[in-house]
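Novice: next come a sequence and a model predicted from it.
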Amino acid sequence: MPELSEPDTAVHASFLAAMKEFEAEGRTGDGSMIGRDLATWSGRWHEPGAFAAYVAAVRADVLEETPRPRGHVPCTTLWWTEDGEWLGRLAIRHRLNRLMLEFAGHIGYDVRPSARRRGHGTAMLRAALPAAHRMGIEAVLVTCDDDNDASRRIIEHCGGRFEDQRGKKLRYWIDTAAA
């Protein structure tokens, strides 16, 4: 059964295969966390030492003092895995600043292309809600592009209440205590 877990070097091979799938979609440098990581790390994370450094950097992002891109906040990243297979990632941003409030929300997630349409996105978001609640976040903001019907359905299946649309972003709130 798939589960959320802390990033770990044990899934190196399947992680690399998943990143190749995201690259084939044109995600490199697309402004998402996956796109940023592809642009920054893809030339070197095939090396075990570089992948270990990447995992350490992702895990360190939970700390307030960790350097991060302008406008980004501390974030807990969890990986969705099953039997050593990397299926996706989910980020819980610890607070909202202006950028997160308008664009990204508290939670962002990606499911590798070959694992889509199997309920992983819904299960992953649902599994993250209690974790966000333990972090003291009573309601999470989750956003998606207005043309991303799959993500909109995931958010709604997890209890998302539509607030508004800002530009291309649909904005939903989910109560974490009910999860």
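Specialist: The structure has been received and is ready for your questions. Numbering: from 1, shown residues only.

Novice: contacts and neighbour counts: CA atoms only from here.
Specialist: OK.

Novice: which outside residues touch the top helix by length along the chain?
Specialist: The helix spanning the most residues in the chain, taking DSSP state H as the definition, is helix 120-134. Residues from elsewhere that reach helix 120-134 (Cα atoms under 8 Å, 6 or more residues apart in numbering): 3-4, 80, 87, 90, 92, 109-111, 138-140, 151, 154-155, 157-158, 176-177, 179.

Novice: what's the distance between it and the middle of its chain?
Specialist: 11 Å (Cα atoms, centre = their mean, to the nearest Å).

Novice: identify each buried residue in that helix, please.
Specialist: Across helix 120-134, burial judged by 16 or more other Cα atoms under 10 Å covers 120-133.

Novice: I'd like the next helix or strand past it.
Specialist: Downstream of helix 120-134, the next assigned helix or strand under DSSP states H and E is strand 139-145.

Novice: what about versus this one:
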Amino acid sequence: MPALISPTVDVHASYLRAMAEHVAEGRGRPGDGSNVGQYIRQFGRVWAEPAEFRRFVDGLLAQAAADTVRPATYVPTTTLWWVDGDEYLGRLGIRHRLAPGRMGERNGHIGYDVRPSARRKGHATAMLAASLPIAAALGLPKVLLTCDDTNEASRRTIERNGGVRHDRMDEKLRYWILTSPS
């Protein structure tokens, strides 16, 4: 049964296969501002080596700490991986607060990706649902989620998890979700 876990080297081989799927669909090219795209550009050439993959995982884990050095527009973020046994299925990041300025308003508190071969199986919906109590434990009574107005699958995922549409900002639809039942 799939579960959210902290990033781990235990799924190294599966993670590499998932990233190869993302690359095959065009992720990681210049202009791909997604987390997966950035990871591919920054680490894709080296993370096949176990020591480099460990460094990558350790870096993700460190991003949850408030005192970790990061760019000014980044905030502490808890990264979780959606796995089934040793099979990596996707990732989810919970930003502990909104990033400053317009970036935070466009990106929201939670972002997620499901590997291409695992899509359309309910993983994004289940992953987001599993993350809400974690966000609550981080002190977030409600979270902002955004998706492109053309991303029907992400819109449905957010709405299935109680997302209430707040507004639209450029091409982004913005939703609020309560992290614990009222």
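Specialist: Thanks, I have the structure now. Note that the structure is predicted; figures quoted are calculated from it, not measured.

Novice: among the contacts of helix 120-134 of the first structure, which lie within strands?
Specialist: Using DSSP state E, the members of these that fall within strands are Glu3, Leu4, Trp80, Leu87, Leu90, Ile92, Tyr109, Asp110, Val111, Ala139, Val140.

Novice: looking for the alignment partner of the third one in the second structure.
Specialist: Counting by TM-score structural alignment, Trp80 of the first structure lines up with Trp82 in the second structure.

Novice: give me the distance between that match and Ser117 of the second structure.
Specialist: As judged by Cα to Cα, to the nearest Å, Trp82 of the second structure and Ser117 of the second structure stand 14 Å apart.

Novice: those two: who's more crowded?
Specialist: Comparing Trp82 of the second structure with Ser117 by other Cα atoms under 10 Å, the one with more neighbours is Trp82, at 26 against 11.

Novice: residues in contact with that one?
Specialist: Pro2, Ala3, Leu4, Ile5, Tyr88, Leu89, Gly90, Arg91, Leu92, Met127.

Novice: can you turn the buried part of those residues into a PyMOL selection?
Specialist: Selecting only the buried entries of the contacts of Trp82 of the second structure in PyMOL, with 16+ other Cα under 10 Å as the criterion:
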select buried, resi 2+3+4+88+89+90+91+92+127
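
Novice: out of the contacts of Trp82 of the second structure, which are shared with the first structure?
Specialist: On the basis of both residues aligned by TM-score structural alignment, their matches' Cα atoms under 8 Å, what survives of these in the first structure is Pro2, Ala3, Leu4, Ile5, Tyr88, Leu89, Gly90, Arg91, Leu92, Met127.

Novice: just those residues now: which is nearest Val36 of the second structure?
Specialist: Using Cα to Cα, Arg91 is the member of those that lies nearest Val36 of the second structure, at 8.7 Å.

Novice: which residue packs closest to that closest one, ignoring adjacent ones?
Specialist: Distances taken as Cα to Cα, 6 or more residues apart in numbering place Trp81 nearest to Arg91 of the second structure, at 4.4 Å, with adjacent residues excluded.

Novice: can you check Gly93 of the second structure too?
Specialist: Nearest one to Gly93 of the second structure, counting by Cα to Cα, 6+ apart, is Thr79 at 4.4 Å.
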